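[1] heads up, no residue letters with this:
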């Protein structure tokens, strides 16, 4: 359920915003067009939104600015501490993609950025099945995350990081649970969603899925 990464995010919480701003060369391409990526996800959402992995609140802020009612789910106490400092008007919950408190309202959208890869493929499908029950017909899953077009692209990206000497990035790519478009599409379609994929930078794809009637 991604909870094996909580300590990493507790330790990263104070420096996270510097990383996404491009201050870490190894991750600069991963977070290229970061603000545009967040705005794209926020603009595709609708109504009452559950956001998983709120982090320091960068996407949360954009959702609120668009008038969404937001329930934010975050397992890292360090990250919850950072977002609390911002004083945003939303409901913050301690939980993860699969285990989270009951949402006290009908849910129209489920969103996340840079986080779904912390679940194994089996856990991803478990989460998607749960969201299929939570959303009504026309409800949306809108994620932006690192996904490989296919296995060949995985090898190319790993080789590129290795050649650049980006050992921290390569370690993350090899040890976290990045999947392929084919695998994600199959999971979503099996659970009653129609989905489109659009590339937002070399690493990140927009996953825009609508619950079928």
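    Nice, thanks for sending it over. Treat the numbers as computed from the prediction; the structure is a model and nothing was measured.
[2] contacts and neighbour counts: CA atoms only from here.
    Will do.
[3] following the strand ranked longest in the chain, which helix or strand comes up?
    Ordering each strand of the chain by length in residues (DSSP state E) puts strand 135-146 first. Moving toward the C-terminus from strand 135-146, the next helix or strand (DSSP states H and E) is helix 151-163.
[4] which parts of the protein are helices?
    6-12, 16-20, 34-44, 58-65, 77-84, 121-134, 151-163, 167-175, 181-190 (DSSP state H).
[5] what would those helices look like in CSV with mean neighbour count and distance to residue 27?
    CSV is the format used below for the helices of the chain (neighbours: other CA atoms under 10 Å; distance: least, CA to CA, whole Å):
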stretch, mean neighbour count, distance to residue 27
helix 6-12, 15, 14
helix 16-20, 15, 7
helix 34-44, 18, 11
helix 58-65, 20, 17
helix 77-84, 18, 19
helix 121-134, 17, 23
helix 151-163, 13, 10
helix 167-175, 14, 7
helix 181-190, 16, 21
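[6] next one for the comparison:
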């Protein structure tokens, strides 16, 4: 459920904002257009937003700027502390993960950026089913994350990273649970969502799913 990566999150918390700023050459393409990706996700959100994996609170801040109510679910204590400090008590960051969390009474939109890949495909199915039960008709799930059009594309991406000497990136792409668009489309449709995918850079796509 992503909690196996908490040690990584704890180590990464103090340098995360620098990483998403494109200062690490290995991950520059992963985080290309980072701010506009977050803006796009925030622009699609409505009402009471349940955010998974807010990290240091970058998307949270954009959601709050739009006047939305946000409940953040973050498993990393260090990330929660940084987010709470940056946003000065403007919202709550609760301990939890994609599958184990205390849900608010009303949820209109579920969002996440750069985090859904911490779930296996089986866990992704369980998560989407769970969120579908929380959302009313026309409620939304909006995720931005690395995903691929096919398994072949993923393997090719790993080999390209190795060829470029980006060994940390190659290890991450091989270790974490990056999925395919056809798989996700099937999961959303099975749970009565209409879904669209929009490409943002070589790695990241935005998924917008609306509950029927």
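    Done, it's in. Everything numeric in this text was worked out from a predicted model, so none of it was measured.
[7] and the longest strand of the first structure, how far from the second structure on average?
    Its aligned residues in the second structure lie a mean 0.2 Å from strand 135-146 of the first structure after superposition (mean CA distance after the TM-score superposition for the first structure).
[8] tell me the spacing between the closest residue to residue 146 of the first structure other than its chain neighbours and residue 134 of the first structure.
    Of all residues not flanking residue 146 of the first structure in the chain, residue 204 sits nearest, at 4.2 Å (CA to CA, 6 or more residues apart in numbering). The gap separating residue 204 of the first structure from residue 134 of the first structure is 26 Å, by CA to CA, to the nearest Å.
[9] contact partners for the nearest residue to residue 41 of the second structure once chain neighbours are set aside?
    In this structure, residue 41 of the second structure finds its nearest non-sequential neighbour in residue 142, 6.3 Å apart by CA to CA, 6+ apart. Counting by CA atoms under 8 Å, 6 or more residues apart in numbering, residue 142 of the second structure touches 41, 44, 45, 109, 110, 111, 112, 206, 207, 208, 209.
[10] measure the third one to residue 26 of the second structure for me?
    Plainly put, residue 45 of the second structure is 30 Å away from residue 26 of the second structure if you go by CA to CA.
[11] who's more crowded, these two?
    residue 45 (22 against 18; other CA atoms under 10 Å).
[12] my guess is the more buried one contacts residue 140. True?
    Yes: using CA atoms under 8 Å, residue 45 of the second structure is in contact with residue 140, at 7.4 Å.
[13] return every residue with contacts to both of those two.
    Listed as contacting both residue 45 of the second structure and residue 140 by CA under 8 Å, 6+ apart are 109, 110.
[14] residues in contact with the nearest residue to residue 2 of the second structure once chain neighbours are set aside?
    In space, residue 2 of the second structure comes closest to residue 118 once its chain neighbours are excluded; the distance is 4.7 Å by CA to CA, 6+ apart. Going by CA under 8 Å, 6+ apart, residue 118 of the second structure touches 1, 2, 5, 176, 177, 178.
[15] nearest to residue 127 of the second structure, of these?
    Within the contacts of residue 118 of the second structure, the smallest distance to residue 127 of the second structure is 9.5 Å, found for residue 1 (CA to CA).
[16] tell me which residue lies farthest from the centre of the second structure.
    residue 163 (27.3 Å; CA atoms, centre = their mean).
[17] residue 129 of the second structure: what's it in contact with?
    Contact analysis of residue 129 of the second structure by CA under 8 Å, 6+ apart lists residue 191.
[18] for the helices of the first structure, give me a markdown table that also has distance to residue 97 of the first structure.
    Shown next, in a markdown table, are these (distance: least, CA to CA, whole Å):
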| stretch | distance to residue 97 of the first structure |
| --- | --- |
| helix 6-12 | 13 |
| helix 16-20 | 20 |
| helix 34-44 | 17 |
| helix 58-65 | 16 |
| helix 77-84 | 15 |
| helix 121-134 | 6 |
| helix 151-163 | 24 |
| helix 167-175 | 19 |
| helix 181-190 | 15 |
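[19] number of residues surrounding residue 50 of the second structure?
    Neighbours around residue 50 of the second structure, by other CA under 10 Å: 25.
[20] what's the answer for the one 3 residues further on, then?
    Residue 53 of the second structure: 27 surrounding residues under other CA under 10 Å.
[21] now do the same contact list for the closest residue to it other than its chain neighbours.
    Excluding the flanking residues, the one nearest residue 53 of the second structure by CA to CA, 6+ apart is residue 74, at 4.9 Å. By CA under 8 Å, 6+ apart, residue 74 of the second structure lies in contact with 52, 53, 54, 55, 80, 93, 94, 95, 96, 97.
[22] the helices of the first structure: which one's closest to residue 103 of the first structure?
    helix 121-134 (9.4 Å).
[23] tell me how far that closest one is from the chain's mean position?
    14 Å (CA atoms, centre = their mean, to the nearest Å).
[24] state the distance from the most centrally placed residue in the first structure to residue 156 of the first structure.
    Closest residue to the average C-alpha location of the first structure: residue 113 at 2.9 Å, with CA atoms, centre = their mean. Distance, residue 113 of the first structure to residue 156 of the first structure, using CA to CA: 23 Å.
[25] equivalent analysis for residue 14 of the first structure, please.
    If you go by CA to CA, the gap between residue 14 of the first structure and residue 156 of the first structure works out to 32 Å.
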